[in-house]
Structures are given as C-alpha cells and as structure tokens.
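>>> Predicted structure and sequence below. I'll ask about it afterward.
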Amino acid sequence: MRLRKASALAASVLALSLAATACGSGDDEGGSEGGSGGGDSITIGIKFDQPGLGLQTPDGDYAGFDVDVATYIAGELGYEPDQIEFVESPSGDRESMLQRGDVDFIVATYSITEEREQQVSFAGPYFLAHQDLLVRAGETVSSPDEINELTLCSVAGSTSAQNVQNDFAPDAQLQEMGTYSECLTGLENGAVDALTTDDSILAGYASQEVNQGKFELAGLELSDEYYGVGIPKDDTELQQQINDAIQSMVDSGAWQEAVDANLGPAGYENEPAPEIEAAS
C-alpha cells in the first residue's frame, strides 16, 4: 500500500521529538513495546477535508494541526514519517474503523463524549475547541436564541449536529452532509444560513485563500469540545503511550508551534493545551 509523506511542519515537529527522546525511543528498527508500534508501518485516521487541521493537498501530501499531532505521536512510537499511512476517517465512520482494526488510532477533531466512550477509548485530550457558527461576511448571529430561526448545516455523525438537535437549537432546520466542504458550498450559494461545528474547523475554512473575505465566525462559544485520540476500546497500554507523546509535544513547545503554524493565519486564539486524563 502506498505511503504518503507528512507535511513539512509535521516532519520538523517529528525531528524535534526524536531528538528529545533519542535515549528512550526503542531500537533501530522503530516501533515500541506494546500498543500499535513495532511494525513496518502505522495506519492513522485523519480528516482529508479540514483546512488547518487535516487536509489532503493537491499533490497528495497531508497538512494540518491534527496531521502534525499524529506524526509526532507516531514518532514517539518509533515510526518515521514515511512509515505513516494516513486514511480518511469521516465523522460517522470513526468508531467502526477502530472496531474493525482499519486504523491504529485516529486524530481527526474527535470530540470525547460518553456515548463514544461506550464503543472506543481515547487518549488525551490534546485540544480544546468550542462549537460556533460560520456565516456569510456581513451577517451576524448574536445569541443562541436566533439559531432556532436558521437553516444550519453540519456533518452527519458529528457532535455538532447532535448538539444542535439536543441542546441549543432544537427548532432549527438541520441539514447533515457527508463533509464540511459540502456545507461550505451550501453556505456560499445560500442553501443554508450557517455552517456549525468547532471554531477551530471553521477558522481553518475561513482562512483559506479562496474563502478570505467571504465568511466569518459568529463568535458564540456554544460548547466545549475536547479532542482526543481515538483508540481501540480498553487498549490502556497504547493510551498511556499516546498520552506520554502528547505531553512531550506540549512540553517541548512543538504543540504551540503547530497550532500557530496551522491556525494562526486565521487570527484564531487557541485555548491552552488541556490537562491530559490518566489512562484507564
């Protein structure tokens, strides 16, 4: 199976990781004891259509904050960038992909929820985002009450879609699409009033060169979304290994470097790295 190279920033982040952990990163053949390490390659689920987070570029490479986090973790597990196979992980398929063993772990704006923890486990969290709305430039939504009057678009299987229906806007019309790119097209042509998902994802779309000046965030913090690394249910050994890798990325400064490089162009002000939960 053909392997893709990671983004340039991801490679540099990985280099920092390997330099910092050279004394304890395992043997020359790569991999780590236990968990998913130790093979010739590692398969990681990411998003392919989220600018600034997980994006497949026209030349077949991958770029974004989640890509950099995934690459750093893989490095701590003993894998070089060219040993990583990235696989697209749509929101509605993430649990089944982990359960079937299609991927070793998933780094794909994957919010930790009690419902999901019934089916899979999480390492982290590694990022805190807030649900918001993306609207056309010049339009405003000043309060959650106004959302009930809108036609919203989100991705099927996402916590954002569930939050709309269950929490803050049960009367809003909700269209669920397969990808956020489809929602963005609907927003641009007037088929929907707003795209709703995490502010980090929205900032990535708004900062794309082709979209600059077309859209803006409403600035509503509608929920707290803690992104975790999805892993097979009850794999506590892998969970601890990934937790250690995330902490190393934060402590080294590589985490903030990746945030600034990928989301900074949109003027996005991130929350500090969240406290990592103990493996259980």
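Ah, there it is. Residues are numbered from 1 along each chain as shown.
>>> Every contact and neighbour count from this point should use C-alpha atoms.
Fine.
>>> which element is residue 125 on?
With the criterion set as DSSP states H and E, the secondary-structure element containing residue 125 is strand 121-136.
>>> same deal with residue 210?
Going by DSSP H and E, residue 210 is not part of any helix or strand.
>>> Tell me how far it lies from residue 63.
The spacing between residue 210 and residue 63, counted by CA to CA, to the nearest Å, is 17 Å.
>>> Helices of the protein, start to end?
8-20, 65-76, 94-100, 114-117, 144-147, 159-163, 180-189, 199-207, 236-252, 254-263 (DSSP state H).
>>> In terms of secondary structure, what does the last one contact?
Contact analysis of helix 254-263 by 3 or more CA pairs under 8 Å, 6 or more residues apart in numbering; DSSP states H and E lists helix 8-20, helix 65-76, helix 199-207 as its packing neighbours.
>>> pretty sure residue 95 contacts residue 120?
Yes - Residue 95 lies in contact with residue 120 (CA atoms under 8 Å); the separation is 6.4 Å.
>>> The strand holding residue 125: how far from the chain's middle?
8 Å (CA atoms, centre = their mean, to the nearest Å).
>>> quick one: that strand to helix 199-207, angle?
The directions of strand 121-136 and helix 199-207 differ by 40 degrees, with axes from the mean of the first three to the mean of the last three CA atoms, to 10 degrees as the criterion.
>>> packing partners for strand 121-136?
Packed against strand 121-136, as judged by 3+ CA pairs under 8 Å, 6+ apart, are the following elements: helix 180-189, strand 194-198, helix 199-207, strand 215-217, strand 224-231, helix 236-252.
>>> how far is the last one from where the chain is centred?
It stands for helix 236-252. Relative to where its chain is centred, helix 236-252 has its mean C-alpha point 16 Å off (CA atoms, centre = their mean).
>>> here comes the other one, which I'd like you to weigh against the first:
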Amino acid sequence: MTLRSIRSAGAFAGTAVLVLTMSACDLGTEPEGKGEKIAIGIKFDQPGLGLRTADGYSGFDVDVATYVARKLGYSEDEIVWKEAPSAQREKLIVSGDVRFVVATYSINERRLKEVDFAGPYFLTHQDLLVRGDEVAINEVEDLNSRKLCSVTGSTSARNVKEKLAPKADLQQLGGYSECLAALESKKVDALTTDAAILAGYASQQQHWGKFKLVGLSLSDENYGIGVKKGDTALKAEINKALGELVSDGTWRKLVRKHFNLSSYESEPPPRIQD
C-alpha cells in the first residue's frame, strides 16, 4: 500500500474501493487519481534538469519527480510544482511547503543535519563553464586568479570558498541563469557548478558554440531527493521508486533524452543508500 492509500483509507472507507498496489508504469501511463495534490520542489531555471517555460516544466529532475509521484499514487495533473532555489530547499522541506525536493540536490553532511535524503539517483562532478574563446584553465590553482560565479547556497560556491580556490573573486548570485549572463557579458571568467547543470545550459540552441565545459572533476556530487527529517516511510517509498526507475530502463532513457545535445557523458546510476 502506498503512503497515499494509507491516508485515503479513512476518508473513503466504506464508500470506495482502494487500489492497494500499482503496477509498474512507463512515463506515458497515467494512474487514476483521486483529486489530492502533492507539492514537489524543483529548479525553474536549469535547462536539461528543471526548467519552467511557457509550455510547462521539463528536465531530468522533473521527469524523475513525476515518475516517483506516480509510484506514490499521484497522476501528473495532481502535482503542484514549486520553485526550490538552492538556498531555500531545506526551508521548503522543514516547513512542509513541499513533500519532497528534486532539484540538483547534492547529499552532504551539513544538509543531513536538517533533512533526510532518498537516493542518490544521479552522480555528477563540479566543473566550470567558460566562453568558447576563453584561454584554457588547466588546473585548480588557476582559479585563484579568476572571477568566478556560482549560486548562493550551493555546494559549488562553498567548495570554491573553503577548498578549491579561496583567493578567487567569487560572485554569488540568485540563479545560474544570472551567472550565465555575467559570463556572456565577460563580467566573470567562469561559471562553476555541477557538470550536468553546465551541460544543460551549453546544449541550449541559443548557446551552441558560445560556451564550453573545462572538464575538471572538482568534486563528487550525488543528487538525492530531500524529505523531512525522520520521514522514514516516505524515504523508503521513494527509494523503492528510484530502484524501479533504474531497473525498468527509464533512468537511461531520461539521461539520453535530456543530455544528448551536449558532449556531457553521465556516470552510471549510483547505488541507492538505505
């Protein structure tokens, strides 16, 4: 029985027949919904991962979240998408504004003090995006003499300040699209964050040829799905769904779907932690 079936049992006992189990379904299959809503936090400004456009929401994280929601018993039209900026993800979870967050959310010890994580479901590495005509950055030490941009509250910004290049001129802005604009206008020398995020921007048609990934693996970033601290039942349900995402071939299909326009090559799916 899914978490949603448990909640619904009291309200519909004696008046409706509950579906206790759901068969595995692909991305094109809509389970029958019961009118409830689920709020999920995603990024709104990350091409290839979580992007809001006039046509709706798209990206690898969006499709993963949709798959998980279906396994929990929610149809796509019962999902309420909420923006989850890097600096606000823990707050959204702790306050209950969202049920879970799927937003390029790296698992680390600092965050585990406030929230729990299901997964991981994706492994990437911190890298740099530079202009196509930029002189090569060959090693980490080169960053100390550069102007860099990352997002407030991100692991990437923290890594630069505390580990990688403490002498770098680091600007922290509200979103990666703002950093990309600063890079294009030559206000900064490089945008630094996870390679998967950078690949999403570089693969947009309007950016072809303008930017390139440096190719430095500066860290390991395991993306997890953030849930409220202590919600072991939800974590277990999501981990089960993520296991099926990989085993039924959907994970690989989504990687090809969202990253095939760039030279980025993803790592194999990471092992899900209990």
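Right, received. Where do you want to start? None of the values given here were measured: they were computed from a predicted structure.
>>> Just give the TM-score of the two.
A TM-score of 0.88 describes the superposed chains when it is computed by TM-score structural alignment, normalised by the length of structure 2; 248 aligned residues with a CA RMSD of 1.4 Å.
>>> which of the helices of structure 1 is buried the deepest?
Most buried of the helices of structure 1, by mean neighbour count (mean count of other CA atoms under 10 Å): helix 65-76, with a mean of 28.
>>> tell me the centre residue of structure 1?
In structure 1, the C-alpha nearest the mean C-alpha coordinate belongs to residue 109, at 2.5 Å (CA atoms, centre = their mean).
>>> what residues are up against that residue?
47, 53, 66, 227, 228 (CA atoms under 8 Å, 6 or more residues apart in numbering).
>>> which of the residues you listed lies closest to residue 186 of structure 1?
residue 47 (19.9 Å; CA to CA).
>>> my guess is the closest one contacts residue 90, does it?
Yes - the pair formed by residue 47 of structure 1 and residue 90 meets the contact definition of CA under 8 Å, at 6.6 Å.
>>> hang on, the earlier thing: mind putting the helices and strands packed on strand 121-136 of structure 1 in a markdown table, distance to residue 128 of structure 1 included?
Output for these, formatted as a markdown table (distance: least, CA to CA, whole Å):
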| stretch | distance to residue 128 of structure 1 |
| --- | --- |
| helix 180-189 | 19 |
| strand 194-198 | 9 |
| helix 199-207 | 9 |
| strand 215-217 | 17 |
| strand 224-231 | 5 |
| helix 236-252 | 14 |
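>>> For residue 275 of structure 1, which of these is the nearest?
Sorting those by CA to CA, the top spot, which is the nearest, belongs to helix 236-252 at 9.0 Å.
>>> The closest one vs structure 2 - mean distance after superposition?
Aligned to structure 2 and superposed, helix 236-252 of structure 1 gives a mean residue distance of 0.4 Å (mean CA distance after the TM-score superposition for structure 1).
>>> how about residue 249 of structure 2, what's its match in structure 1?
Aligned counterpart of residue 249 of structure 2 in structure 1: residue 253 (TM-score structural alignment).
>>> and what of residue 111 of structure 2?
Alignment note: residue 111 of structure 2 maps to residue 116 in structure 1; criterion TM-score structural alignment.
>>> can you tell me which residues contact that match?
If you count contacts by CA under 8 Å, 6+ apart, residue 116 of structure 1 has them with residue 95.
>>> what about it, distance to residue 53 of structure 1?
21 Å.
>>> Next: residue 126 of structure 1.
In this structure, residue 126 of structure 1 lies at 13 Å from residue 53 of structure 1, with CA to CA as the measure.
>>> Neighbour count for those two, which is higher?
residue 53 (29 against 25; other CA atoms under 10 Å).
>>> these two touch, right, the more buried one and residue 64?
Yes - using CA under 8 Å, residue 53 of structure 1 makes contact with residue 64 at a distance of 3.9 Å.
>>> what do these two both touch?
Where contact means CA under 8 Å, 6+ apart, the residues bridging residue 53 of structure 1 and residue 64 through contact with each are residue 262.
>>> quick one: what's aligned to residue 85 of structure 2 in structure 1?
The criterion is TM-score structural alignment: under it, residue 85 of structure 2 has residue 90 as its aligned partner in structure 1.
>>> Quick one: residues contacting that match.
Each residue near residue 90 of structure 1 by CA under 8 Å, 6+ apart is listed here: 47, 178, 179.
>>> Distance check, the last one against residue 158 of structure 1.
Note on residue 179 of structure 1: its distance to residue 158 of structure 1, by CA to CA, is 10 Å.
>>> Could you measure from the residue nearest to the centre of structure 1 over to residue 142 of structure 1?
Relative to residue 142 of structure 1, residue 109 of structure 1 is positioned 26 Å away (criterion: CA to CA).
>>> Kindly report the same for residue 14 of structure 1.
Look at residue 14 of structure 1 and residue 142 of structure 1: by CA to CA, they are 42 Å apart.
>>> repeat for residue 88 of structure 1
Taking CA to CA as the measure, residue 88 of structure 1 falls 35 Å from residue 142 of structure 1.
>>> Repeat that for residue 220 of structure 1.
Using CA to CA, we find residue 220 of structure 1 at a distance of 8 Å from residue 142 of structure 1.
>>> Comparing these two, which residue is more hemmed in?
Per other CA under 10 Å, whichever of residue 220 of structure 1 and residue 142 has more neighbours is residue 220, with 16 against 11.
>>> quick one, what contacts the nearest residue to residue 80 of structure 2 once chain neighbours are set aside?
Counting by CA to CA, 6 or more residues apart in numbering, residue 80 of structure 2 lies nearest to residue 39, which is 4.6 Å off, once chain neighbours are set aside. Taking CA under 8 Å, 6+ apart as the contact definition, residue 39 of structure 2 lies against 79, 80, 81, 82, 97, 98, 99, 100.
>>> residue in structure 1 matching residue 39 of structure 2?
Alignment note: residue 39 of structure 2 maps to residue 43 in structure 1; criterion TM-score structural alignment.
>>> try residue 210 of structure 2
The criterion is TM-score structural alignment: under it, residue 210 of structure 2 has residue 214 as its aligned partner in structure 1.
>>> what sits against the corresponding residue of structure 2 for residue 157 of structure 1?
In structure 2, residue 157 of structure 1 lines up with residue 153, judged by TM-score structural alignment. With contact set as CA under 8 Å, 6+ apart, residue 153 of structure 2 has these partners: 86, 87.
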